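S.K.: Structure, please.
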Amino acid sequence: MAESTTETQETSGPPKKWKVIGPGLVVAATGVGAADMVATLAAGSRYGYALLWAVVLGVILKIVLVEGAGRYSLATGKTIFEGWRSLGRWPVWYFGPYIMIWGIVYGASAMSSTALPLAALFPGVPLIVFAVATGIAGFVLVWFNRYAVFEKITAVLVGLMFVTIVTLAVIATPNIPNMLAGLVPRLPEGGLFYTLALAGGVGGTITLAAYGYWLREKGWITPGWMRVMRIDNTMAYVMTGIFVISMLIVGAEVVAAANTTIGAGDKGLLDLDTVLRERYGEFIGTWFLIGFFAAAFSSVIGVWNGVSLMFADFWGNIRGKGSEHPDSRINGKYFRFYLVWLTFPSMSLLLLDQPIGLVLAYGVMGALFMPFLAITLLPLLNTHRVPAQWRNRWHTNTALVITAGLFIALGGYQLVRAIAGVFGG
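M.R.: All right, here's what the predicted structure looks like:
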């Protein structure tokens, strides 16, 4: 009887008192990792506010992309994997190997990133100890909790990282006239990679496709929730935009003024910690490391939850059980299998330093995933697969085509860099 009442309420649409922020906050927070923060810092320190327009463009494109994934799920009642499967066999053959290879390599990378600020705070403890501990902590939090608890934990971490970085930006006293000038599109010399990274890369990972799964776990499962979903998604990415702009300000006002170079990869944030301590004192440096940890750990638990949901749905459908079978849902056996896969085999890569074959495969497939998502949304949202009233308008299609082109360009650039890095180019 209670099940029937819930279904009636969901079909009739959301109640009057609904929460504006929900799964959008989770997907946006999960997508912003340490590497994105470093790219933004480096762009700000090199080019000041000249690429601010690329941040704004990236936020708009990400809103369109995630809204498309959410709209498909709400309009059809199907998961994004069911949609991909309707396009033929090729998405299945792509997604299966991708999610397995991506998971084991990303798991090691995420644990290492999260361990960096902890190792800086407690230098007497080896980095690998913190890496393993954060992986196990993420595993336990996701294994034993339902979506509602996971969302609350993510909200706390997001709040911490948001307040930390925005406060740093305020302390840095941004140059407002220069910021406004940065809204005018231009490409500084040598700034192509940073432009692509800010517009296409920040806040963009496989977890964008997990949005529909988090909507389902939240209970937003019918077209009646469409307006709520759109507000949720927009608010989340506006917050992401403010966060990224704050990092750009810190790069332009703090790092540039210190005449220092931010290192490549996640360790670049430790360079910022050094600069902050020299300029503002130990308290600000320590506070930043805590915010760094919150940003990195939110990505860990976001991936541990969201990508495990995607794998469970994928494998449940491959096994013929469908998306609604308990084995295909959160805390089902396929979900838990992938949660184990993300956590424990990945730990071996912390010791093996990521074998060349896996690194290359990860670089190749990772570079191609975001174009895959953008391109597949075009047929999913323009054909009989979606009711006519929820199909794309011309401006949405234009934005998706631009997004696909941008991701292809960024993906190609990242692919070349990955191959060159593996073979010492």
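S.K.: Please count neighbours and contacts with C-alpha atoms only from this point.
M.R.: Will do.
S.K.: Now the helix or strand containing Leu360: buried residues?
M.R.: Using DSSP states H and E, Leu360 falls within helix 356-380. Going by neighbour count (16 or more other CA atoms under 10 Å), the buried part of helix 356-380 is 359-380.
S.K.: count of neighbours near the nearest residue to Gly182 once chain neighbours are set aside?
M.R.: Spatial nearest neighbour of Gly182, excluding adjacent residues (CA to CA, 6 or more residues apart in numbering): Ala50 at 4.5 Å. Residues contacting Ala50 under the criterion other CA atoms under 10 Å number 24.
S.K.: try Gly285
M.R.: 21.
S.K.: Please provide the structure for the following sequence as well, for comparison with the first:
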Amino acid sequence: MAASDTHDGTDGGDEPKWSLIGPGLLVAATGVGAGDLVAALVAGSRYGLNFVWAIVLGVAVKFALNEGVGRYHLVSGETLLEGIDSLGRWATGFFGGYTVIWGFVYGAAVAASCSLAANALFPSIPFWVYVVAHPIAGCVLVLLNRYETFESIITAFVALMFVSVIGSAVLVLPQLGDIVATGIPALPEGSVVYALGLVGGAGGTITMASYGYWLAEKDWNSPRHITTMRLDASSAYVITGIFSIALIVMSAALLYGTSASVSGEEGLIVLASNLGNELHPLLRTGFLVGFWAASFTSLLGVWHGVSYLFADFVETVTEDTIKPTDESELGETKWYKLYVLWLTFPPMLLYFFGRPVFLIVLYGALGAVIMPFLAVVLLLLLNSDAVSPGRWNHWLSNSMLVLSALIFLVLMVVQISQLLSGG
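M.R.: Purely as a prediction, here's the structure:
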């Protein structure tokens, strides 16, 4: 991407800003997955509305990271991977290696999430059929469609999620009653780490690093697009926050104070059943459709977005680089297509033959490190000469990135401690 355009942060052209919105929807659709729904579900069932504040803080933290990724792309003229490479080849190797291991394990996990929701809707079809069909469907939709078409597909799924999940949340509002009092922000005894997990989990992880490639697909390629990028990124996290809070509201209204067990994604099936039993059978179906749409859009977003990261990683380490102005063409490379296939087919082995313990431990350890790594990398890059920090960076951005780094460093220590203790 060219950074020679040194206009201020205003957008050129006569096209209205809202007609330009697009990549943010992909961020929201990818970031709101089954894991986010489960975290919000458990928070509502255990603590009522208490941890709405954690979702709001988490959205602010993730927005700061995502906005930082977008700003670096627009101002420096480099991809995030090129910036990471400037810190040392070890950093590039860590990030690239993580995408390979993460993609293998995540591919199996997200296929299972999609399949769980689909199987609850249509139980007569064998579960393994869903496990195979969803990744292949994602592969076809990503490889056979251009960005504009893919964006339209995601937009349709987000609309489906909104109608089903937000509609269900609105209908349970009368059920809240005295539970509204639990909405006062607090930290119940022993919940500090849990609260930090909610803050850190809201709104995606490595997928945020894909944002710059989606900006390039949209031809947002210079500092004059910063204002529009920020508007776009904020829309992503407003949507993320609304969905997460809606889940807290539903689980608080229907499960708080009950003996219902809601751990894992099966808890979403329990919530759907409660919606159907206490309000209307159609709400069970509607919520399950929203659960499925959230899972499948996460699959699609990862297949489409993280494949850019892998392709960029290979192009960077082999020094067979594409010109910065052609960075959206990474989607046409063999490495991009290879990673889509990597996400699609090898992870099926984990479903049919089980997950090796060493792989899960390695996945957990690398996953604990990746978010503080991203936060620190952005702090370094956005305060480097490549960005002209005096002009394109400011104290609020740095403060939020420092806060992000601290939160994720604490979570890293907790998660690695749990891995070492076998917890």
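S.K.: Post the TM-score for the overlay when you can.
M.R.: TM-score of the superposed chains, computed with TM-score structural alignment, normalised by the length of structure 2, equals 0.92; 412 aligned residues with a CA RMSD of 2.2 Å.
S.K.: post-alignment, the helix holding Leu360 of structure 1 versus structure 2, mean distance?
M.R.: Taking mean CA distance after the TM-score superposition for structure 1, the mean distance separating helix 356-380 of structure 1 from the aligned residues in structure 2 is 0.9 Å.
S.K.: At the geometric centre of structure 1, which residue do we find?
M.R.: For structure 1, Gly31 is the residue whose C-alpha lies nearest the centre (CA atoms, centre = their mean; 1.3 Å).
S.K.: Could you double-check that that one lies in contact with Ser298?
M.R.: No - judged on CA atoms under 8 Å, Gly31 of structure 1 makes no contact with Ser298 at a distance of 9.2 Å.
S.K.: could you pull out the strands for structure 1?
M.R.: Counting by DSSP state E, no segments of structure 1 form strands.
S.K.: the longest helix in it is where?
M.R.: Looking across structure 1 with DSSP state H, the single longest helix is helix 282-318.
S.K.: Read off where stretch 282-293 of structure 2 ends up in structure 1.
M.R.: Aligned by TM-score structural alignment, stretch 282-293 of structure 2 corresponds to residues 283-294 of structure 1.
S.K.: cool, and stretch 70-89 of structure 2?
M.R.: Under TM-score structural alignment, stretch 70-89 of structure 2 corresponds to residues 70-89 of structure 1.
S.K.: isn't Tyr47 of structure 2 right up against Thr182?
M.R.: Yes - with contact defined as CA under 8 Å, Tyr47 of structure 2 reaches Thr182; the gap is 7.3 Å.
S.K.: quick one: which of these two has more around it?
M.R.: Neighbours were counted for Tyr47 of structure 2 and for Thr182 using other CA under 10 Å; Tyr47 has more, 22 against 16.
S.K.: what's the spacing between the more buried one and Pro188 of structure 2?
M.R.: Distance from Tyr47 of structure 2 to Pro188 of structure 2, counting by CA to CA, to the nearest Å: 9 Å.
S.K.: Looking at structure 2, which residue reaches furthest from the middle?
M.R.: For structure 2, the residue at maximal distance from the C-alpha centroid (CA atoms, centre = their mean) is Asp178, at 33.1 Å.
S.K.: now the end-to-end length of stretch 200-208 of structure 2.
M.R.: Length of stretch 200-208 of structure 2, first residue to last, CA to CA: 13 Å.
S.K.: for it, which positions count as buried?
M.R.: Neighbour count says stretch 200-208 of structure 2 has Gly200, Gly201, Ala202, Gly203, Gly204, Thr205, Ile206, Thr207, Met208 buried, by 16+ other CA under 10 Å.
S.K.: Cross the residues you listed against helices and list the overlap.
M.R.: Going by DSSP H, the helices hold Gly200, Gly201 from these.
S.K.: May I see the buried residues of stretch 200-208 of structure 2 arranged in a markdown table, with distance to Leu283 of structure 2 as well?
M.R.: Converted to a markdown table, these look like this (distance: CA to CA, whole Å):
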| residue | distance to Leu283 of structure 2 |
| --- | --- |
| Gly200 | 30 |
| Gly201 | 27 |
| Ala202 | 25 |
| Gly203 | 25 |
| Gly204 | 27 |
| Thr205 | 30 |
| Ile206 | 33 |
| Thr207 | 31 |
| Met208 | 32 |
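S.K.: which of the buried residues of stretch 200-208 of structure 2 sit farthest apart?
M.R.: Gly200 and Thr207 (13.9 Å; CA to CA).
S.K.: Please verify my assumption that Ile221 of structure 1 contacts Leu74.
M.R.: Yes - judged on CA under 8 Å, Ile221 of structure 1 makes contact with Leu74 at a distance of 5.4 Å.
S.K.: any idea how far Gly96 of structure 1 is from Arg89 of structure 1?
M.R.: On the measure of CA to CA, Gly96 of structure 1 and Arg89 of structure 1 end up 11 Å apart.
S.K.: Next: Leu339 of structure 1.
M.R.: Note on Leu339 of structure 1: its distance to Arg89 of structure 1, by CA to CA, is 26 Å.
S.K.: Comparing the two, which shows the higher neighbour count?
M.R.: Neighbours were counted for Leu339 of structure 1 and for Arg89 using other CA under 10 Å; Leu339 has more, 28 against 10.
S.K.: which residues does the more buried one contact?
M.R.: The contact partners of Leu339 of structure 1, by CA atoms under 8 Å, 6 or more residues apart in numbering, come to Phe139, Trp143, Trp304, Asn305, Ser308.
S.K.: if you set the cut-off to 7 Å instead, what comes out?
M.R.: Phe139, Trp304, Ser308 (CA atoms under 7 Å, 6 or more residues apart in numbering).
S.K.: Going by distance to Val56 of structure 2, which of the buried residues of stretch 200-208 of structure 2 wins?
M.R.: Of all the buried residues of stretch 200-208 of structure 2, Ala202 has the smallest distance to Val56 of structure 2: 8.9 Å, by CA to CA.
S.K.: Quick one: residues contacting the closest one.
M.R.: By CA under 7 Å, 6+ apart, the neighbours of Ala202 of structure 2 are Asp36, Ile55, Gly58, Val59.
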